[in-house]
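*Asks:* Attaching a predicted model along with its sequence, questions to come.
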Amino acid sequence: MTRSPATPLPPPKARRRLRETAALTQTQLADRVGVTPATVRAWESGRTTPRGRKREAYAKLLKTLAEEETVQAPEPEPESKLEPEAKPQTQPEPEAKPQPEPQPQPQPQPVAAPEPVALTPAQAFDALYAFSAPALVRQTFLLTGRREQARESVERAFQAAWEHWPEVARDRDPVGWVRATAYEYALSPWQRLRPRHRHPEPPPADPGDRTLLNTLLRLPPRHRRTLVLYDGVGLDLPETAAETEASTPATANRLLRAREAVAGRLPALADPQVLHRRLAELASNERLRAAEPPTVRRGGERRARLRTRAAIAFTVALIGTTALTVRTAPTHYEPPVSPGQAVRGVPQRVAPGALSDEELELRQKLRDQVQDGPERLSPRLE
């Protein structure tokens, strides 16, 4: 079975130019194609490429915009290649008066384009934080159902991004880097061991939002994360699989199971478009605020200093323990002392005193016997 060739698409810059020429916003174009604005932004930046039916619809829309741009553009007037026929002259024409030579007009000097201002690392980090932090906090709230944990997870992720800023700044998708780190921290099993996790937070005020949030929290963490990324954030299937570190078939299976679980409890959310809108409403109805960028940067730097000092203290303690061990350790082998054993047949030691009759008899017997063994035999001549 052979696949049909994919529908050709213009380059990413041309896609954006066609949309801007038609005076369409990314949200309006996303509604016409049936995707989210984040997906359109990824298509126009070249970060992702549409596939399947979305690709066909997107290519058809871009073709329509290109045709409208061609129709609206003024057609150049064709130059006449025929010269007027010469008329017979019956009378001499009067001599033309000399026209004054036109004075040369001053040409406008080209204005140099302003050079782009290079941002410092702190300014670039603050811009990234201000752009993506509020949305990331709302998305993380859908994963955890806890407002403070969502805010803390996003702050920890940005602190990690500040520590690895050269790597994050060169990444194709810095927001995706931070989002993956925040989700990993929010869904960590160690969060259950914290004392704050034992105290539940007040649920949403709206009954529909409360039911939807409880349905999400009942899903397994991997299924919940896949559903939020695909139907909440608007990533396509390959991007969701890459961010969750799973294969595309496994990610599709998780997404289908998560949708079935949600639709089983809330049949009105069986439509993916309705589910996407309800997830956005649930995240937007909560008052979730993120800290200021300088505060996050200072917190990350302070945490890095504490870790560095702890590592130095541990290293110094390890070196001191090693030196003490080398100083006090024996320099030669000392065999272990064997455990004592009881010896039978030896009389117990008693204090000196008068000897008993038996002891006197034994002493006399020992004295009478030859102490040096048997007598020595001397050879005699017979």
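*Replies:* That came in fine, so what should we check first?
*Asks:* Only C-alpha atoms from now on, for both contacts and neighbour counts.
*Replies:* Noted.
*Asks:* Quick check: buried residues in the helix or strand hosting Trp162?
*Replies:* Element membership of Trp162 [criterion: DSSP states H and E] is helix 147-163. Across helix 147-163, burial judged by 16 or more other CA atoms under 10 Å covers 147-162.
*Asks:* A further structure is provided below for comparison with the first:
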Amino acid sequence: MTPNPASPLPPPTERRRLREAGSLTQDQLAERLGIPGRTVHAWETGRTTPRGRRREAYVALLAELSRVEAKVTDRPDKHPALPEPAPAAAPLTPAQAFDALYGFCAPALVRQAYLLCGRRGLASESVERAFQLAWQRWPEVAVDRDPAGWVRATAYEYALSPWHRLRPSHRHPEPPPRDADDRALQDVLLELPPPYRRTLLLHDGVGLGLPETAAETEASTPATAGRLLHAREVIAGRLPELADPPVLHRRLAELASAERLNPPGPPAVRTDGERRSRFWTRTAIASTVALIGATTFTLRTAPTHYEPPVPAGVRVQGVPPRVALGPLSQEETRLRTKLRRAAAHGPERLLPVSR
């Protein structure tokens, strides 16, 4: 069948980039198109090319992803191979662009964070905090080449933070998944070290390539490949039926979709983020004022000149040392005898007489 000239199709690498920018897995995109997940993988690697109605639906979905990405980043440039969308009546405000990014990425990010930490509340909190930080830095995030990846990396780092284990809410385990196979897969995932777990999720779960996974995890490509192979070996040793990467990819998507995790609405996230930002700003101002006050008080009360410390006591010269009582010398004995005899004579002295 001759390709329809009215439906231009971007190159395979651009198809994959648009899907990743939308935080969609291959299975999720295939579910929206009603096709098998391996078909999307073949399209993104260039082994096959969609035709007929599948091509039309695929082109329309990629065009939608491109429009959402252009709205989020607020950039007029589009991929030349995609059909140009109709010009907007008015440019999006920052709040509208943020809401578009949140609505497009938050549901998938919550499920991915749940695979990382195994806690439903922490998964929602991680995504919420990541978007709050994105709203605080929106001028920076809006012009980023991959705003969805920026938020994803922030949510992953928060979900894997080791400080969460000190929180009182984490002293009690959460109920495991209902399905036995899901429980077994989750147990194996949580036994992996956090860097290995994150690498496996990005590569086999989200569908990023090895260089992109290495860049997002801030590791070299050989180190990322070693982590990925080790994680696959551990999972295959415990669950032999998941030794095939496509099967593991499907099971990760099923495990993430089994939990009903609904993040809060974007207005609530923006409001909470602004409230949190005001709180920490006021705290920083109060701390600065207290520091300035303490410094001023110290300067007011501090001595203006150097006062040497009082030295330790020294022995005074010229004073004879005190002697303890002891036997009288011969001269002192004669003097005492003389004084006692002289006291009995003379009109000026009285001598007591015992009766």
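*Replies:* Ah, there it is. If you're wondering where the values come from, they're calculated on a predicted model, not measured in any experiment.
*Asks:* The helix or strand following the helix holding Trp162 of the first structure vs the second structure, average distance?
*Replies:* Under the assignment DSSP H and E, the closest C-terminal helix or strand after helix 147-163 of the first structure is helix 165-170. Here the mean offset of helix 165-170 of the first structure against the second structure after fitting is 0.8 Å, by mean CA distance after the TM-score superposition for the first structure.
*Asks:* excluding its backbone neighbours, what's nearest the equivalent of Arg129 of the second structure over in the first structure?
*Replies:* Under the alignment (TM-score structural alignment), Arg129 of the second structure pairs with Arg156 in the first structure. Spatial nearest neighbour of Arg156 of the first structure, excluding adjacent residues (CA to CA, 6 or more residues apart in numbering): Ala182 at 7.1 Å.
*Asks:* before we move on, what about Phe158 of the first structure?
*Replies:* Val178 (6.3 Å).
*Asks:* buried ones in the helix or strand harbouring that neighbour?
*Replies:* Val178 of the first structure is part of helix 174-186, with elements assigned from DSSP H and E. For helix 174-186 of the first structure, the neighbour count (16+ other CA under 10 Å) marks Pro174, Val175, Gly176, Trp177, Val178, Arg179, Thr181, Ala182, Tyr183, Tyr185, Ala186 as buried.
*Asks:* my guess is the residue nearest to Phe158 of the first structure meets Ala157, correct?
*Replies:* Yes - at 5.6 Å, Val178 of the first structure and Ala157 qualify as touching, with contact defined as CA atoms under 8 Å.
*Asks:* Give the full set of residues in contact with the residue nearest to Arg156 of the first structure.
*Replies:* Counting by CA atoms under 8 Å, 6 or more residues apart in numbering, Ala182 of the first structure touches Thr140, Ser153, Val154, Arg156, Ala157.
*Asks:* Nearest to Pro166 of the first structure among these?
*Replies:* Ala157 (15.0 Å; CA to CA).
*Asks:* Mind naming the longest helix for the second structure?
*Replies:* Of all segments of type helix in the second structure, defined using DSSP state H, the longest is helix 266-301.
*Asks:* buried set for the helix or strand just after that helix?
*Replies:* Counting by DSSP H and E, the element after helix 266-301 of the second structure in chain order, helix or strand, is helix 330-343. Buried positions in helix 330-343 of the second structure, judged by neighbour count with 16+ other CA under 10 Å: none.
*Asks:* Off-centre distance for helix 330-343 of the second structure?
*Replies:* Its chain's C-alpha centre and that of helix 330-343 of the second structure lie 97 Å apart, by CA atoms, centre = their mean, to the nearest Å.
*Asks:* residue boundaries of the helices in the stretch 101-250 of the second structure?
*Replies:* Here the stretch 101-250 of the second structure has its helices, by DSSP state H, counting those that start in this stretch, at 120-136, 138-142, 147-159, 180-191, 194-200, 210-216, 221-238, 245-258.
*Asks:* Columns distance to Pro309 of the second structure on top of these, output as a markdown table?
*Replies:* Output for the helices of the stretch 101-250 of the second structure, formatted as a markdown table (distance: least, CA to CA, whole Å):
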| stretch | distance to Pro309 of the second structure |
| --- | --- |
| helix 120-136 | 54 |
| helix 138-142 | 57 |
| helix 147-159 | 53 |
| helix 180-191 | 62 |
| helix 194-200 | 57 |
| helix 210-216 | 60 |
| helix 221-238 | 61 |
| helix 245-258 | 71 |
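*Asks:* Can you check which of these gets nearest to Tyr306 of the second structure?
*Replies:* Taking the helices of the stretch 101-250 of the second structure one by one with CA to CA, helix 120-136 is closest: 49.8 Å.
*Asks:* what angle do that closest one and helix 147-159 make?
*Replies:* Helix 120-136 of the second structure runs at 130 degrees relative to helix 147-159, counting by axes from the mean of the first three to the mean of the last three CA atoms, to 10 degrees.
*Asks:* So which elements touch helix 120-136 of the second structure?
*Replies:* In terms of contacts (3 or more CA pairs under 8 Å, 6 or more residues apart in numbering; DSSP states H and E), helix 120-136 of the second structure is packed against helix 94-117, helix 147-159, helix 266-301.
*Asks:* Once aligned, what mean separation remains between the second one and the first structure?
*Replies:* Looking back up the chat, that one is helix 147-159 of the second structure. The superposed helix 147-159 of the second structure is, by mean CA distance after the TM-score superposition for the first structure, a mean 0.5 Å from where its aligned residues fall in the first structure.
*Asks:* ok and that helix relative to helix 94-117, angle-wise?
*Replies:* Interaxial angle, helix 147-159 of the second structure versus helix 94-117 (the same axes, to 10 degrees): 50 degrees.
*Asks:* against the first structure, where does helix 147-159 of the second structure fall?
*Replies:* So helix 147-159 of the second structure is aligned with residues 174-186, judged by TM-score structural alignment.
*Asks:* Over in the first structure, find the residue span stretch 285-296 of the second structure aligns onto.
*Replies:* Residue span in the first structure matched to stretch 285-296 of the second structure, by TM-score structural alignment: 312-323.
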